[in-house]
Each structure stands twice: as structure tokens, then as C-alpha cells.
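Chemist: Dropping the sequence and predicted coords here.
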Amino acid sequence: MVTRVWDYLAEYEAEREDVLDAVDTVFRSGTLVLGESVRNFEREYAERHGVRACVSVDNGTNALVLALRALGIGPGDEVVTVSNTAAPTVVAIDQVGATPVFADVREDDFLMDTGQVAEVITPNTKCLLPVHLYGQCVDMAPLQAVANEHGLVVLEDCAQAHGALHHGRIAGSMGASGAFSFYPTKVLGAYGDGGAVITSDAEVEAKLRRLRYYGMKDRYYVESTPGYNSRLDEVHAEILRRKLRRLDDYLKARRRVARRYAEGLAGTGLVLPGVSEGNVHSYYLYVVRHPSRDLILDRLKAYDIELNVSYRWPVHTMSGFAHLGYRQGSLPVTERLAREIFSLPMYASLSEGLQDKVISALREVLALL
């Protein structure tokens, strides 16, 4: 049996009755779109984050797109973010007609180097978009200080940071808005796509609700454009409601997996992930570093272990974003990390047996380098 970085089957077996009951509850409710399950999930998710509102949408990319739209970002505007991220972060910026501008990341935690942000701000900059990558938050105080100085809005990309804390504040609650993904692999994942935006701004909330529903405030009447069909369906909302109640258990399990990796891989030559000051890591991914990354990944295949790289190609090096004008060497830390990082299996239901298999194989492979 091949061991991969993520698998949902053990979790599904443990939660199967509740998942099926959620589906049955929705099917018997008489409402399949924007009904009671969506309303309840939005209320409970907002309460979890201590904010005014949650507006659910159909996926994490559209959570970013609609959040940018609701914050007034569009053509001619620049959005400062990072290149060491999943491509959808930057695709969303491009979709609203804005221009992504990249700051480099920090060597120790792979997150936005907030000390570089002021250097790339221009008169066209309107938004700072920090990515809370792999389950750990960007250092928000200096970033917010730059935003305040230049009159910019901050939109947090929280797709990988469900439940992560930064100096006691939960990811998504520190900026003007926070955008989340509920893709199945996430710490809080659905059985398909889903997303949400949280905010405490009543005007932003109202815009988000219109944007996700064709630009309509009332049924069949388009009040403003653009508009989208971007709704979380009732079934996934009900499943997510129930999984939200187990989120703390998922987080504890992931942190337990992280501790076992730290103990089992100490002294191997791998650079293991650290936790930056003030952060409580949610461990969406467990990302390690080694200069012989590709050789290690190749040799692990003999042990039936297939691992992942998040992310092998920084966004600024992709042909789809060549028009931005970045060259190799533009973001040296990001580019160096992309040659060395790889992800170990990380999910709440990962068994100790499978984890020990990975640890043992890695120790054997690394000992021969």
C-alpha cells in the first residue's frame, strides 16, 4: 500500500454515521440551496472567530475573489502577497483585474517577510494579502502598521490556517477580512469544494452576500455588478457544521503528529518546521527541508512512500505569470526554499504505524546520503 501525504478514508469510517446523517438531514429539509444549514454554519463559524459575519461560498479561490471585490480591489490596483503559495492566491488577484506584487519570505518559517513589504509598495498598492501558509500565521503587527501608514486594507489568506493562533488571535480575525478554503485536504475540509469569508464590516458583508448571488439583494433583481454564482451548498454546510464541533480534536491530533515527527526525525539532517514567536501552529502541512530533496523523494518510492512538494514552482516563475516581469533570482529565499522543501504525511487520522513507516524510511534514506 502506497503511503501518501493525505488520506481521508480512516476519518470517514470514524465519522461515517454523522456524515450520512448530515446528508439525510439536508435531503429531508426541503431546501437544498442557501437554507438553514448554510445559515447555521455561517453563524457558528463567525462565532468561532469572534467576528460579525461569515459569508460562505463555493470554493476557496472564489472566497479570495469575492473578498477582493468586496474590499474594492480591481483593475489598476496592486496587491502585495508572496510567491511561495498555492497558485489560487495569485489567480484570484488576477481574476479581479489587479496586479500581484511579491515580497520575499523568511527562511525560518516560509512566511511573508513583513520587513520587505514597504519596499514594494507603490501609489497603486491598495491591499496587503498575507498567506498564513502551512498552518502558521504571518507576523501581523508590523504588517498592519505598514497598512495603516499607507492606507491599505489587509486580506488574510487563511486557506491553510484553520484554528491557527497569533498572539492569542485566531487566523482570519486580524485583517479587514479573512478568506478560507474547505477543500477536502484542509484542517476543516468538506467532501468537495467550499469556502468562506469572515469580516466584522457590515458593508463588506452586504457586498459579499450580493456578489455570491449574481449581484442580487432580493431574488431575481440584480442590484449591482459584477455578480457570481458562488454558493456553498446545504450538504457541505451541514457536514462542515458537524466537523466544526470536532475542529479542536483535529488540531490536537495534528499537533500530536507534529511532535512525533520532531522526536523521530531529530538529528537526521532534515530542517524541521519551527513555530514562530506568538504562534500556535495548526499543521495543515508538515514541511521539511533538505538540499537533496529530489533524491530523497526518489529513494522513498522504494518504500512505497510518495510525498508532495508544496510548492515546487514559485508563482513568479510560472509561465502563466511571465507578464509580471519577475526573473529568476528576484525572490532568492522563495526560490531556494522551492528547491529544498517537501511535505510529510499530515492529517488528523494518520496512524502511528504509517507515521513510523515514514520516519523509519526517512532515517534510512538520510543515513545513506
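Modeler: That came through fine. Numbers count the residues shown, from 1 in each chain.
Chemist: switch to C-alpha atoms for all contacts and neighbour counts from now on
Modeler: Noted.
Chemist: what about the spatially closest residue to residue 366 that is not a sequence neighbour, neighbour count?
Modeler: The spatially closest residue to residue 366, leaving aside those adjacent along the chain, is residue 268, at 6.6 Å (CA to CA, 6 or more residues apart in numbering). Counted by other CA atoms under 10 Å, the residues lying close to residue 268 total 14.
Chemist: And the residue nearest the centre of this protein?
Modeler: For the chain, residue 159 is the residue whose C-alpha lies nearest the centre (CA atoms, centre = their mean; 2.0 Å).
Chemist: I'd say residue 157 and residue 128 touch.
Modeler: No: checked against CA atoms under 8 Å, the pair residue 157 and residue 128 is beyond contact range at 10.2 Å.
Chemist: Name the residue in these two with the higher neighbour count.
Modeler: Neighbours were counted for residue 157 and for residue 128 using other CA under 10 Å; residue 157 has more, 29 against 25.
Chemist: Comparison target, given below:
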Amino acid sequence: MIPLIDLLAQYRSIKDDIDQAVLNVLASAQYTLGDEVTAFENEFAAYCGAQHAIAVNSGTSALHLALLAAGAGPGTEVITVSMTFVATVAAILYTGATPVLIDVDPRTGTLDPALLEKAITPRTRAILPVHLHGQTAEMDAIRAIARAHGLLVIEDAAQAQGAEYYGARAGGLGDMACFSFYPSKNLGACGEAGAIVTSDSALADKIKMLRDWGQMGRYNHVLQGYNYRMEGIQGAVLRVKLRHLDAWNDARRQHAAFYNARLGTAGVRTPEEAPGRRHVYYVYAIRVAERDDVRDRLLKAGIATGVHYPVPVHRQPAYAEAVKVVGDLSVTEQFAAQTLSLPLYPELAREQLVRVCDALFDVCVEQPA
């Protein structure tokens, strides 16, 4: 079986460095925040081209705190998309704000800027574009609209560590950016972790307080905050892995290029890298008719696949009544029905890539495109 992702392969490639980093934290007894987390914050902020990174315990926590810092709350609205993991919308609801969902670009599956103006109201506080599958949204147009209306832009960059937009990295494209370091991500922790990146010092100071019970100094609680601190071990692990991120992303791009070249005549729609973007392929997501049947046939052929995401947020039972939909989400529905993620991780061997392509050709011979 060729897996969708192989976390053990990555661990084996850097085992000695990871093991030593973890042992160093255990020896230091700095289990929550501490020197390793601070060092990671500095290194990751520099990597993203930003002034500050605030490390937290998950990508969801990062979204929650960034939205609070942006002023989201009861009676306000935040514009985002339904083609995302539910955490994007859940974090808006955590603040008491209303998620406003618009459709996505048919090429990339990211927020369509042409639909933004109709969704903005006097209650809008922020725009939350999702960088999907490892590719950034159309940030120039989004930022221009946000500036015209006095709104903040918060990047949901959970799937885009190292992705670029006209040479600038995700994390430095909005007023704030939120990252997940869930283990499967391009930059993944050994557990749950996340971060908010910004170059606004006032926002950074507020988020630092919010993640640690709203404290300004020990036992001086000036805000109603949360226990969203990153563990020391995760900071140490992420420091080790950050040194390898560019090489791992290069390998992902090479594998994606191989897929693109081999699958062009397979009757599937391969992912499109939009102009000015550097896609880092958190997942390699094709679009294919009769997706579920194709997936079943690939599994029988020994090829594991994934679906990101089969049911968009506006049709999830827990969220359908809690969101405000503006316009037609037909493109979102198409992505949900057709998207299929093929195996992709840096350590994939060439013979495995060939096997995936051959199996997909065999399956698609009898399938309509």
C-alpha cells in the first residue's frame, strides 16, 4: 500500500536531531513556552518575512486569537469561504461573530476576490482568505478591497508553510496570518501546535496576553484570556524541522511536477499553480468525476487517497444554521464533489509515483472526465 502520507519516513530522516532536541527540553524542564519556543518564534517570523510570531497550542487557537485581536465579536461579521476545514468557521463562531461565506475561484479553490464587495457590510471586521492545499489566495486584490473598506486581512495559512505570492511568503501577506503545525502539515510538530504571525506590534502584544490568560506580568490579568500556550517540546521539534522546510517543499514541488506531466492525459484535472504563486502542495488534489468510485478503485489497487473536503462547511450539520451565505457556492460544491488527494510527501520514491500514475490511468479508462 502506498500511503497518502508517511510521517515515520520523515522522522527517520532526522531522528537524531529530533531526539536530541526533545531530550534537551526534558533536561531544561521548560515544558511550556521557554527558550525553545521563543527561539522558534523568532526564526519562524523571520522565515515568513514578518516581525513577530506568537506560538500557540494549535492552528485553531491561532485563528481564534487573531480574530479576537481584529475585533471580531458579537454583532460583527468575518468573510471567509466554505471550502476549508471547519476550524476556519468554528474560530469565527468562538468569538461570537457571524461567518459570512462566499464562493471560490474555479482554478484554485481559494477565495474569489470578485465576490468580496457584495459580502461587505457595516458589521464586517475582517476578511479571512484560506490558502488552500498549499497555494495562496489572490492577495493583491483581497488587500486592495480590505484597505478600501478599512478591514483587516487574516491569512488562514494552515496549509501553506513556505508558499509564496509574487516572491513574498505566506505569513507576510496580510495583517496577521495563522498557521497550524499539525503533524501532517509541511511543517508539522510532534503533536498539536500553531502560530500567529504579524508585523503589527500592538496586535502581537495583545495576542501574547490572550494566549496566556490575558496576563501582563505574573498574576496581572488585564484581558480575559486563554490557556493557548505552546509546549516547549513542540517549539524544539519545529526548530529542527524548519531548517528542512524549503528542501521538503522543493521535493513536494518536484513530485507534483511529475504528476502533472504524467497525468495530463489521464482524464483528470490536475491542480493549477496560479500566476505569481509558488505552490507547496500540502496535498496534491486532482479533480475527477465519479470521485468516490475512483477512490475505491485506487484503494483496491493499493493506493491510499484523501478528500479535502467532501462536505463544505455550509452543509455541515453543526454549522449550516450558524453561517451566512452570500451568493452561489456552486464552485465550492464542485470542488467538494470532485477533489481527490493523491499520495504526496517529500520521501515518496519515483517508483511509487509511477505506480500511482499507472493505477490512476487504469482506473480512469472507464471513467468519464
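Modeler: Sure thing, it's come through. Since we're looking at a predicted model, the values are computed, not measured.
Chemist: tm score of chain vs chain?
Modeler: Scored by TM-score structural alignment, normalised by the length of the first structure, the superposition of the two chains gives a TM-score of 0.97; 367 aligned residues with a CA RMSD of 1.4 Å.
Chemist: So the residue nearest to residue 366 of the first structure: helix, strand or coil?
Modeler: For residue 268 of the first structure, the secondary-structure state derived from DSSP: H, G, I helix; E, B strand; the rest coil is coil.
Chemist: if I line the two up, what does it land on in the second structure?
Modeler: For residue 268 of the first structure, the aligned residue in the second structure is residue 266 (criterion: TM-score structural alignment).
Chemist: which residues touch its match?
Modeler: Contact criterion CA atoms under 8 Å, 6 or more residues apart in numbering gives 360-361, 364-365 as the residues in contact with residue 266 of the second structure.
Chemist: what do you get for residue 176 of the first structure?
Modeler: Residues near residue 176 of the first structure by CA under 8 Å, 6+ apart: 153-156, 199-201.
Chemist: change it to 10 Å
Modeler: Residue 176 of the first structure sits next to 67, 71, 152-156, 198-201, 204 when contact means CA atoms under 10 Å, 6 or more residues apart in numbering.
Chemist: The match of residue 268 of the first structure and residue 144 of the second structure, how far apart?
Modeler: Residue 266 of the second structure is 39 Å from residue 144 of the second structure, where distance means CA to CA, to the nearest Å.
Chemist: ok, the aligned residue in the second structure for residue 338 of the first structure - how many residues close by?
Modeler: Applying TM-score structural alignment, one finds that residue 338 of the first structure aligns to residue 336 in the second structure. Residue neighbour count, defined by other CA under 10 Å, stands at 22 for residue 336 of the second structure.
Chemist: Give the closest residue to residue 336 of the second structure in space, chain neighbours not counted.
Modeler: Spatial nearest neighbour of residue 336 of the second structure, chain neighbours left out: residue 310 (4.7 Å); criterion: CA to CA, 6+ apart.
Chemist: Give me the mean deviation of the longest helix along the second structure from the first structure.
Modeler: Ordering each helix of the second structure by length in residues (DSSP state H) puts helix 245-263 first. In the superposition against the first structure, helix 245-263 of the second structure averages 0.9 Å from its aligned positions (mean CA distance after the TM-score superposition for the first structure).
Chemist: you'd agree residue 299 of the second structure is in a strand?
Modeler: No: with three-state DSSP as the criterion, residue 299 of the second structure is assigned helix and is not in a strand.
Chemist: so the match of residue 338 of the first structure makes contact with residue 104?
Modeler: No: applying CA atoms under 10 Å, one finds residue 336 of the second structure not in contact with residue 104, separated by 11.5 Å.
Chemist: Need the overlap of contacts for these two.
Modeler: Taking CA under 10 Å, 6+ apart as the contact rule, residue 336 of the second structure and residue 104 both touch 82-83, 330.
Chemist: Could you list which of these belong to helices?
Modeler: Those of those mapping onto helices are residue 330, per DSSP H.
Chemist: Please indicate which of the shared contacts of residue 336 and residue 104 of the second structure are buried?
Modeler: Using 16 or more other CA atoms under 10 Å as the burial test, these include 82-83 as buried.
Chemist: Closest one to residue 341 of the second structure out of the shared contacts of residue 336 and residue 104 of the second structure, please.
Modeler: The shortest gap between residue 341 of the second structure and any of those belongs to residue 83, at 14.5 Å (CA to CA).
Chemist: Can you find the partner of that closest one in the first structure?
Modeler: Across the two structures, residue 83 of the second structure finds its equivalent in residue 84 of the first structure, going by TM-score structural alignment.
Chemist: quick one on the thing from earlier: run through the residues that contact the match of residue 338 of the first structure.
Modeler: 82-84, 109, 287, 291, 307-312, 330 are the contacts of residue 336 of the second structure under CA under 10 Å, 6+ apart.
Chemist: In the second structure, what sits opposite residue 123 of the first structure in the alignment?
Modeler: Aligned counterpart of residue 123 of the first structure in the second structure: residue 122 (TM-score structural alignment).
Chemist: so how far is residue 236 of the second structure from that match?
Modeler: In this structure, residue 122 of the second structure and residue 236 of the second structure are separated by 43 Å, where distance is defined by CA to CA.
Chemist: So which of these two has more stuff around it?
Modeler: Counting neighbours by other CA under 10 Å for residue 122 of the second structure and for residue 236 shows that residue 236 has the greater number, 27 against 8.
Chemist: my guess is that one contacts residue 43, does it?
Modeler: No: applying CA under 10 Å, one finds residue 236 of the second structure not in contact with residue 43, separated by 11.6 Å.
Chemist: So for those two, which residues contact both of them?
Modeler: residue 37.
Chemist: Please point out which of the contacts of residue 266 of the second structure the first structure shares.
Modeler: Counting by both residues aligned by TM-score structural alignment, their matches' CA atoms under 8 Å, the members of the contacts of residue 266 of the second structure that carry over to the first structure are 361, 364-365.
Chemist: mind listing the helices for the first structure?
Modeler: In the first structure, the helices defined using DSSP H lie at 9-27, 36-49, 60-70, 88-95, 117-120, 140-150, 202-211, 234-244, 247-264, 293-300, 332-338, 352-367.
Chemist: what angle separates the first one from helix 234-244?
Modeler: When you say that, I think you mean helix 9-27 of the first structure. Following axes from the mean of the first three to the mean of the last three CA atoms, to 10 degrees, one obtains 130 degrees for the angle between helix 9-27 of the first structure and helix 234-244.
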